[in-house]
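**Q** I'll drop the sequence and a predicted model, then ask my questions.
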Amino acid sequence: MLHEASDAQTGLRKVARVILLDPENRILLLHGFEPDDPDVTWWFTPGGGLEGDESREEAALRELAEETGITEVELGPVLWQRHCSFPFAGQRWDQDEWYFLARTTRTDAVPHSLTELERRSVAGLRWWTSAELSAARETVYPTRLAELLLTLLDEGPPRVPVVLAPEIV
């Protein structure tokens, strides 16, 4: 979800994202678009900013439930961390993102409690196989997600989170 809470020292919005895999190792992605220009679209992982004093783990589970309706998950380790900065809905978003691995047996996902901005910028969601993601010609964030997912499926979670290169758009 999009909230404006950020770290007072760094100015970065603290974000928890979820790499949600089903029993067939498909990944769930949301389809987003710029509210002021619906032709500008991309796919992204569920997740969003921390609220109040919640932990990143708590935020990951809350965001997943709100954006997908899925609450039956096994939350795993942090896989990746990245800094990103991008324009969206008339403002610049500077984020410190942590990506958690999660697994579920439930594949019926329906956005359940979206913010007003999310209702104006999320077109739906779908499960992707690694091959489909690798072949995708659409924009996906993080931009190396296909490669990162393939490595995850081949090698398992990293022992310590991988710090991804910053993405500044």
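**A** Arrived safely, thanks for sending.

**Q** from here on, contacts and neighbour counts on C-alpha atoms
**A** Will do.

**Q** Enumerate every residue touching the residue positioned nearest the centre of the chain.
**A** Nearest residue to the geometric centre of the chain (CA atoms, centre = their mean): residue 45, 2.6 Å. Counting by CA atoms under 8 Å, 6 or more residues apart in numbering, residue 45 makes contact with 17-19, 28-30, 141.

**Q** ok, structure two:
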Amino acid sequence: MDFTPRRAARVLLVDGAGRVLMFRGFDPARPHHRYWFTPGGGLDDDEPSVMGAARELAEETGLRVPPERLGEPVWSEVTEYPFDGVWYRQRQDFFLLRVPSWEVDTTGFDDVEQGSIDGHRWWGMADLEATTEVVYPDDLGALLRRVLAHADGGEAPC
């Protein structure tokens, strides 16, 4: 199988109640395949991941922050997935950003996002870990617990 390489940056946006923002989307080629995912997306050529994370956050949520506020990635992974008939191999960095609260503004969605994202919500940790819905990455609940523990002075994330 041939994969299209892609780089991406994602943001774990956590509010004062400890909830993480997730978008609900679907693959236009497989509209029955619905899933939840964090804000973020593909990087432009040679765009540093922190710059792309800040750009994507602004486009998808309306929240504008200087890239340096995102700091260093808290986790990275390589994932393979199909979207709209194309298989991707994506290297993505995750950044943590805490906010007291935020009213999500999706007016910055591009055409692909408008056509493949149909909702968003703030997920509490218990709901995230108990859901039977598809969430990407698969182990987001455990990842988020590690990242938040590390940010609060605990063990380093894996």
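**A** Received, thanks. Everything quoted here is computed from the prediction, not taken from an experiment.

**Q** Quick check: closest non-adjacent residue to the equivalent of residue 144 of the second structure over in the first structure.
**A** Applying TM-score structural alignment, one finds that residue 144 of the second structure aligns to residue 149 in the first structure. Closest residue to residue 149 of the first structure apart from its sequence neighbours, by CA to CA, 6 or more residues apart in numbering: residue 130 at 6.8 Å.

**Q** Translate the one you found into the numbering of the second structure.
**A** In the second structure, residue 130 of the first structure lands on residue 125 (TM-score structural alignment).

**Q** Enumerate every residue touching its match.
**A** 18-20, 141.

**Q** related to what we said a few turns ago, what helix or strand is the match of residue 144 of the second structure located in?
**A** helix 145-155 (DSSP states H and E).

**Q** Quick one: residues contacting residue 70 of the second structure.
**A** 50, 54, 95-97.

**Q** Secondary structure for those residues - can I get that in JSON lines?
**A** Shown next, in JSON lines, are these (DSSP: H, G, I helix; E, B strand; the rest coil):
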{"residue": "50", "secondary structure": "helix"}
{"residue": "54", "secondary structure": "helix"}
{"residue": "95", "secondary structure": "strand"}
{"residue": "96", "secondary structure": "strand"}
{"residue": "97", "secondary structure": "strand"}
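
**Q** Residue 54 of the first structure -> the second structure?
**A** By TM-score structural alignment, residue 54 of the first structure lines up with residue 47.

**Q** And residue 14 of the first structure, by the same measure?
**A** Checking TM-score structural alignment: residue 14 of the first structure goes with residue 7.

**Q** how about the nearest residue to that match, chain neighbours excluded?
**A** Per CA to CA, 6+ apart, closest to residue 7 of the second structure is residue 91, 4.9 Å.

**Q** Map the one you found onto the first structure.
**A** Looks like residue 91 of the second structure aligns to residue 96 there (TM-score structural alignment).

**Q** ok, how many other residues are close to that match?
**A** Residues within reach of residue 96 of the first structure, counting by other CA atoms under 10 Å, total 20.

**Q** Would you map the helices across the first structure?
**A** Using DSSP state H, the helices of the first structure run over residues 56-68, 116-119, 130-135, 145-155.

**Q** what's the closest of those to residue 82 of the first structure?
**A** helix 145-155 (12.2 Å; CA to CA).

**Q** Understood, closing this out.
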